[in-house]
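Undergrad: this one's structure only:
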């Protein structure tokens, strides 16, 4: 084993997934006024599932019981995470939503860490989150904030379940089948909202872009990254989500940052870089077979 050689592609895959998701979130916010959060989430997952089915063509008939037991909860968790996060995103700014959602992966890091240096990076990331979270802002929508925190819990579950399913299925098959089960969660809410009646031809291109940027591309990249990067390292790398979310919110949604939020971005990026460098000896390990 070459301990000094860092596999760059898994790292780039995770970073690419982060940027892709935030661009997609900005697209989603443009669809919320007409379609609502649940319909937008369903479009995201449904179109992504169709794209992935065409590309990957998973062999559903050949899956073993072990594989089904891994992919079903993964897919259901994926659907819940997306639906709940979009409910949050429809009520609060992108940077705040991502920051609150990140509490789930952050707590996962805390519970899985064993070395003291890892707690330093967690504390830095936590400080960044604290700066980006306007707890003293009485105008923040409490339901939206609560949904973002709940989405964070499902995000932590997605990381754990994604690690498990990546050990028994290749990334393409896992994401594709997972998307089908994610639809089971979102479809009832989409039909109940009545927002599907508002969909028209002018929304086709944004909907396709949403599916590509939010699901098809990033989840495939994440599954590849999870195959090679330990869960705790992956989780701290994802601490870049609040920073990227705030930047994308500024660029695409004109959600301007305060000096306090810029300071938070710096802390979160430092934590991410420190975690990556500090765990370089673990990054190349393959997930064990089940």
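TA: Yep, that arrived. As the structure is a computational prediction, the values presented were derived from the model and not from experiment. Numbering: from 1, shown residues only.

Undergrad: alpha carbons only for contacts and neighbour counts from here, please
TA: Noted.

Undergrad: just the helices in this protein please.
TA: Using DSSP state H, the helices of the chain run over residues 8-35, 37-56, 65-89, 94-101, 103-112, 116-132, 142-166, 171-193, 204-211, 217-228, 231-237, 241-253, 259-278.

Undergrad: what separates the longest one from the chain centre, distance-wise?
TA: When C-alpha coordinates are averaged (Cα atoms, centre = their mean, to the nearest Å), helix 8-35 and its chain have centres 8 Å apart.

Undergrad: and what of the fourth one?
TA: Put simply, helix 94-101 sits 11 Å off its chain's centre (Cα atoms, centre = their mean).

Undergrad: now swap in the second one and tell me
TA: Its chain's average C-alpha position is 15 Å from that of helix 37-56, according to Cα atoms, centre = their mean.

Undergrad: Report the inter-axis angle for that helix versus helix 171-193.
TA: 150 degrees (axes from the mean of the first three to the mean of the last three Cα atoms, to 10 degrees).

Undergrad: Other residues contacting helix 37-56?
TA: 28, 31-32, 79, 82-83, 86-87, 90, 172-173, 175-177, 179-180, 182-183, 186-187, 189-191, 193, 195-196, 207-208, 210-212, 214-216 (Cα atoms under 8 Å, 6 or more residues apart in numbering).

Undergrad: Included below, for side-by-side comparison, is a second structure:
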């Protein structure tokens, strides 16, 4: 027995990582979700550090443009669409452009945890306000209280323009979710995302050209932009899609409620953005609202 154990050595960390990327079905779904969220927020942290060399508009252009190129090559979507499908793809792309452009603009003014949490509250509140359950009113109020705490209710001063941009991110995120759901009924997920991201890249291209011009073609900037695109778009989407195929949608939603906490933690570790107690409480309120609404709906079904 000892001789057999000595021959079977554990695989090195690099091998395990390559296995997780190339064979996502070999990784437990909750771990895939966590890896996707961490990848997204690390990408956002890298993007924020890019602001010293490019503007938020330039960073958004690189993320959506390079991300679209990668997805178009891998998904190879057919361009033959019905007029309704084409309209949904364009609307989805515009929502993606608004969500990303305002998010990066907000990120240049407020901490990562604050920007992600306020944006995350957008689709959550829309979902809760469309419900007829009285309990969901409680969760909507809790989410709204969390946003107010993040906005300075607890005495913490926040950049007013940054908060406005966070609000626009929430609107864009809500539109992204609603239009993505509508689009999925006419175009499959991989094709729809690739085409929508291409539309979004075209929408933000003027902002990148005006603010950064030829600077976007600098090899170092292009390399960092590719890293942001992979970390923030391609890898998280692939991980979350693989996880969703193997877990109930409600479990997926419960795990997704951890996104604001992951963003705050990445902000502390990589960007050294310490949050006030009121901001931490605000993040907790939004997460609690998302978790509570998901659990209550599960009990009702």
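TA: Perfect, I can see it now. In this text, all values refer to a predicted model and were calculated from it rather than measured experimentally.

Undergrad: if we can go back for a sec, and the helices of the first structure, which is most packed in?
TA: Highest mean neighbour count among the helices of the first structure (mean count of other Cα atoms under 10 Å): helix 94-101, with a mean of 27.

Undergrad: In the second structure, what stretch matches it?
TA: Here helix 94-101 of the first structure aligns to the second structure at residues 112-119, judged by TM-score structural alignment.

Undergrad: What of stretch 66-84 of the first structure?
TA: Going by TM-score structural alignment: stretch 66-84 of the first structure matches residues 84-102.

Undergrad: Using the aligned residues only, give the average distance of that stretch to the first structure.
TA: Following the fit onto the first structure, the mean deviation recorded for stretch 84-102 of the second structure is 1.3 Å by mean Cα distance after the TM-score superposition for the first structure.

Undergrad: how close does the nearest residue to residue 237 of the first structure once chain neighbours are set aside get to residue 124 of the first structure?
TA: The shortest distance from residue 237 of the first structure to any residue other than its chain neighbours is 5.2 Å, reached at residue 272 (Cα to Cα, 6 or more residues apart in numbering). Distance, residue 272 of the first structure to residue 124 of the first structure, by Cα to Cα, to the nearest Å: 9 Å.

Undergrad: and what of residue 13 of the first structure?
TA: Distance of residue 13 of the first structure to residue 124 of the first structure, given as Cα to Cα: 24 Å.

Undergrad: ok so, going back, return the residues in contact with the residue nearest to residue 237 of the first structure.
TA: Residues in contact with residue 272 of the first structure, defined by Cα under 8 Å, 6+ apart, are 121, 125, 236, 237, 238, 239, 240.

Undergrad: What's the match for the second one in the second structure?
TA: I take that to be residue 125 of the first structure. Using TM-score structural alignment, the partner of residue 125 of the first structure in the second structure is residue 143.

Undergrad: List the residues that contact that match.
TA: Contacts here follow Cα under 8 Å, 6+ apart; on that basis residue 143 of the second structure touches 121, 125, 285, 286, 287, 288, 289, 290.

Undergrad: What span of the first structure is stretch 165-176 of the second structure aligned with?
TA: Aligned using TM-score structural alignment, stretch 165-176 of the second structure spans residues 147-158 in the first structure.

Undergrad: Average offset of the matching stretch relative to the second structure?
TA: Mean deviation for stretch 147-158 of the first structure: 1.1 Å (mean Cα distance after the TM-score superposition for the first structure).

Undergrad: hmm, who's touching that stretch?
TA: Defining contact as Cα under 8 Å, 6+ apart, one finds that stretch 147-158 of the first structure is touched by 74, 77-78, 80-82, 84-85, 87-89, 97-98, 100-105, 108.

Undergrad: one more time with 6 Å
TA: 81, 84, 85, 88, 97, 100, 101, 102, 103, 104, 105 (Cα atoms under 6 Å, 6 or more residues apart in numbering).

Undergrad: Likewise for stretch 114-123 of the first structure?
TA: residue 271.

Undergrad: Find out how far it is from the centre of the chain, if you would.
TA: How far stretch 114-123 of the first structure lies from its chain's middle: 22 Å, per Cα atoms, centre = their mean.

Undergrad: do stretch 286-301 of the second structure as well
TA: Per Cα atoms, centre = their mean, the centroid offset for stretch 286-301 of the second structure relative to its chain is 20 Å.

Undergrad: Aligned to residue 20 of the second structure, what sits in the first structure?
TA: Residue correspondence to the first structure (TM-score structural alignment): residue 20 of the second structure is left unmatched.

Undergrad: In terms of helices and strands, where is residue 20 of the second structure?
TA: helix 13-22 (DSSP states H and E).

Undergrad: List the buried residues of that helix.
TA: Using 16 or more other Cα atoms under 10 Å as the burial criterion, the residues of helix 13-22 of the second structure that qualify are residue 20.
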